[in-house]
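> predicted coordinates and the sequence they were generated for:
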Amino acid sequence: MTLTPEQRIELHGFNNLTKSLSFNMYDICYTRTTEERDSYIHYIDEQYNADRLTKILSKVTEMIGAHILNIAKQDYVPQGSSVTILVSEGPVDEAPKEAFEESPGPITGNVVAHLDKSHITVHTYPEYHPDAGISTFRADIDVSTCGEISPLKALNYLIHSFETDVMVIDYRVRGFTRDVTGHKLFIDHDINSIQNYIPDEVQRLYDMIDVNVYQENIFHTKCKLRQFNLDNYLFGHKKEELPPEEQLEITKKLKTEMEEIFYGKNITY
C-alpha cells in the first residue's frame, strides 16, 4: 500500500520506532569422511569470508538508502566470520512514499530513503554432527533501522545472496513515536506477514509457516525447501557412486536435519 501525502501521519519530531529484521539461513550438506567435512568447512569459509559478507551487507546498506559510518569485520580460526556495519542518520522527511509499500524489494538497485541510528550485522557458524556425517552452515543476519523505512526491503536480496535450505525470519517493531498531538504510535505501517515481502517465485520453492503475535508487532516466518535432490547435498561425490541403501540412509539423515531445524525440535523415528 502506497500512502498519499494526505494519508501520511505528521509526527512530533523524529520517528523513534525501531524495526528489526533477523534472518537465519541454513545450508545442509552430507560429508562421508573427515576429509570431506574439513573440505566443506574450508569451502564455506572461502565462500562466506568476511570480505564477501562485507560486500553483501554494503549492498544492503545501499539498497535501503543508508550511509556507512564504520565497518568491523573478522575471520575466525578454526572457522566462521563476523561483520558489523554502523550506518548514518538522515532526515526523515526525505523518506519516499514507497517506504510503506508491501513488496518483495529489489535484488539489486536502490530503494532511496534515509535511516537513523541503524546497524547491520552478520555472523556465520559452520557446524557438523560428530557421528552422522551432517555438516550445517548457519548465517545470522540482523538489520535494525529507525525511521520510516522497513529493513524488510532488503529481504529479497538477502535470500538470493545465500544458498538456503531452511530460513528462519523474524521481524519486530519496537518502541513508539508520537504524532503532533502527543498520541503514541507503536507501528507506522500495515503488515500481516513477512511473506508479503517474499517474491512469489521464491515462495513456490518453500514450505512456509507463520507464527505472528500481531498485538505485539512480532512476525515470524519459517521456510523449508520443498524439492529434494540428493546430489545437491553430497560434497565431493555423486549419488550414483553410492549403493541404493546408503542413498536412502543419507536422504533420511538430511531430511531429518532440515525438519528439526524447521520445526525447532528433535525428531525421533
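Cool, got the structure.
> CA only for contacts and neighbour counts going forward, please
Will do.
> need the contact partners of whatever helix or strand residue 136 lives in.
Element membership for residue 136, per DSSP states H and E: strand 134-146. Here strand 134-146 makes contact (CA atoms under 8 Å, 6 or more residues apart in numbering) with 15-31, 37, 40, 44, 115-129, 151, 253-254, 257.
> again, only using 6 Å
By CA atoms under 6 Å, 6 or more residues apart in numbering, the list of residues contacting strand 134-146 from outside reads 17-30, 116, 118-128.
> swap in stretch 48-62?
73, 74, 75, 81, 154.
> which ones among the residues you listed map onto strands?
73, 74, 75, 81 (DSSP state E).
> residues touching the first one, list them.
Taking CA under 6 Å, 6+ apart as the contact definition, residue 73 lies against 50, 82, 83.
> make it 8 Å
Counting by CA under 8 Å, 6+ apart, residue 73 has contacts 50, 51, 54, 81, 82, 83, 84.
> now residue 45
79, 80, 81.
> can you pick the most crowded of these?
In terms of neighbour count, residue 80 stands highest of these at 24 neighbours, by other CA atoms under 10 Å.
> the strands in the chain, which residues?
Counting by DSSP E, the strands of the chain are 18-30, 68-75, 81-87, 116-128, 134-146, 166-174, 177-178, 184-185, 206-210, 218-225.
> can you give me the angle the first one makes with strand 166-174?
For strand 18-30 against strand 166-174, the angle by axes from the mean of the first three to the mean of the last three CA atoms, to 10 degrees is 170 degrees.
> take a look at this one as well, against the first:
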Amino acid sequence: MGEKIKLYGFNNLTKVLSFNIYDVCYAKTAREQKDYVAYIDEQYNSERLTNILTNLTDMIGAKVLNIARQDYDPQGASVTILISEGIKTPMGEIQLAHLDKSHVTVHTYPEYHPETCLATFRADIEVGTCGEITPLSTLNYLIGSFDSDIITMDYRIRGFTRDVNGKKLFMDHPITSIQSYIAPEVLQRYDTIDINVYEANLFHTKMMVKDIDLQNYLFKTDVYELPPQKRLEIINSLRKEMIEIFSGRNIY
C-alpha cells in the first residue's frame, strides 16, 4: 500500500459507462473460423487492450494506480485498471473534489458457430468515475479503437452531491442522450436508437452499422471469388446476425 491520497471535500456522484461492441465476420470453413478467432485474439490481446485503456485514462486526466491484465486459453483477455482522478483544491466556500476510487475494465469474447459460418468478436468495456469527470468524453476514442458493427451503451449516474447551501444534486451536468457525445461523422455510419429512463438518470443507446461492404467481412476470401448469388446470401446472413444482436432477441 502506498501513501494515502488526500481528498478535499467530496462529489459523491458515481458515473458508469458500460460499452459493448460486436464485430461480425464470415469465414466459410471451420479452419477459417478458428483462424479468425486466433487473429482477433492476437489483435486484441491484453497488451493492446492495456494501451487502449491507459490512453483513455490520460484523456480524462486520471492517474493509473494499478493494472491487472490476463490473456485466456483458448481465447479472450481481460484488463482492469484502478485509477485516481484529479483533485481540485477548495477555493473560497466552494469545495469540489473527486473520490479517488475509479476504474476502467475491458473483457473480450471471440467466438464462432460452424453451422452459420459466422464468427463474432465482442468486447465489454466499463469506465467508472466519481466526481465531476464524465466517461462520456471517451466515447469517440473507444468507438474508433475497435471494429464495431453493433454498439450498445449504458450510462448511469448514482448517488448525490450537494451545493454550497446543502441542496442535494443528483445530476451535475446536462444530458438528454448519449448520442450528444458522439461525433456526427460516427453517427452517420449507424442506425441508432435511445431507450432512456430519465427519472433514474439511466441512458441507453444502441447502434448498428448501416452499410455492409462485403469485402470487409470476409476472412481469407476475396469478394470477387464469390458468385453474385453467394455474395447476396452472405450479406443476408451477416445482416440477420447483426439485427438479432442489435435487437437482443432471436428473430430468424
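Done, it's in. Being a predicted model, the structure only gives us computed values, none of them experimental.
> distance to residue 232 of structure 1 for the contacts of residue 45 of structure 1 - can I get that in CSV?
Shown next, in CSV, are the contacts of residue 45 of structure 1 (distance: CA to CA, whole Å):
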residue, distance to residue 232 of structure 1
79, 23
80, 22
81, 24
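> closest one of the residues you listed to residue 166 of structure 1?
residue 80 (18.9 Å; CA to CA).
> residues contacting that closest one?
45, 49, 123, 124, 125, 126.
> mind doing that once more with 6 Å?
Contacts for residue 80 of structure 1 (CA under 6 Å, 6+ apart) come out as 124, 125.
> alignment lookup: it to structure 2.
Counting by TM-score structural alignment, residue 80 of structure 1 lines up with residue 76 in structure 2.
> ok, residue 151 of structure 1 next?
Residue 151 of structure 1 maps onto residue 135 in structure 2, by TM-score structural alignment.
> what is the burial count for that match?
With other CA under 10 Å as criterion, residue 135 of structure 2 counts 22.
> could you measure from it over to residue 154 of structure 2?
Distance of residue 135 of structure 2 to residue 154 of structure 2, computed by CA to CA, to the nearest Å: 11 Å.
> do the same with residue 186 of structure 2
In terms of CA to CA, residue 186 of structure 2 sits 18 Å off from residue 154 of structure 2.
> and those two? Which one has more around it.
Using other CA under 10 Å, the more surrounded residue of residue 186 of structure 2 and residue 154 is residue 154, with 18 against 13.
> shouldn't that one be in contact with residue 204?
Yes - between residue 154 of structure 2 and residue 204 a contact is recorded at 4.6 Å, counting by CA atoms under 6 Å.
> out of the contacts of stretch 48-62 of structure 1, who's nearest residue 230 of structure 1?
For the contacts of stretch 48-62 of structure 1, the nearest to residue 230 of structure 1 is residue 81 (28.0 Å; CA to CA).
> check contacts around that closest one.
By CA under 6 Å, 6+ apart, residue 81 of structure 1 lies in contact with 50, 74, 75, 123, 124.
> now, of those residues, which are buried?
When these are checked for burial by 16 or more other CA atoms under 10 Å, the buried set is 50, 75, 123, 124.
> out of those residues, flag the one nearest to residue 224 of structure 1.
residue 124 (19.3 Å).
> how close does whichever residue in structure 2 pairs up with the closest one get to residue 21 of structure 2?
Matched across to structure 2, residue 124 of structure 1 falls on residue 108, judged by TM-score structural alignment. Note on residue 108 of structure 2: its distance to residue 21 of structure 2, by CA to CA, is 10 Å.
> what count of nearby residues applies to residue 200 of structure 1?
Residue 200 of structure 1: 11 neighbours (other CA under 10 Å).
> show me the contacts for it.
Taking CA under 6 Å, 6+ apart, one finds nothing in contact with residue 200 of structure 1.
> what's it aligned with over in structure 2?
In structure 2, residue 200 of structure 1 lands on residue 184 (TM-score structural alignment).
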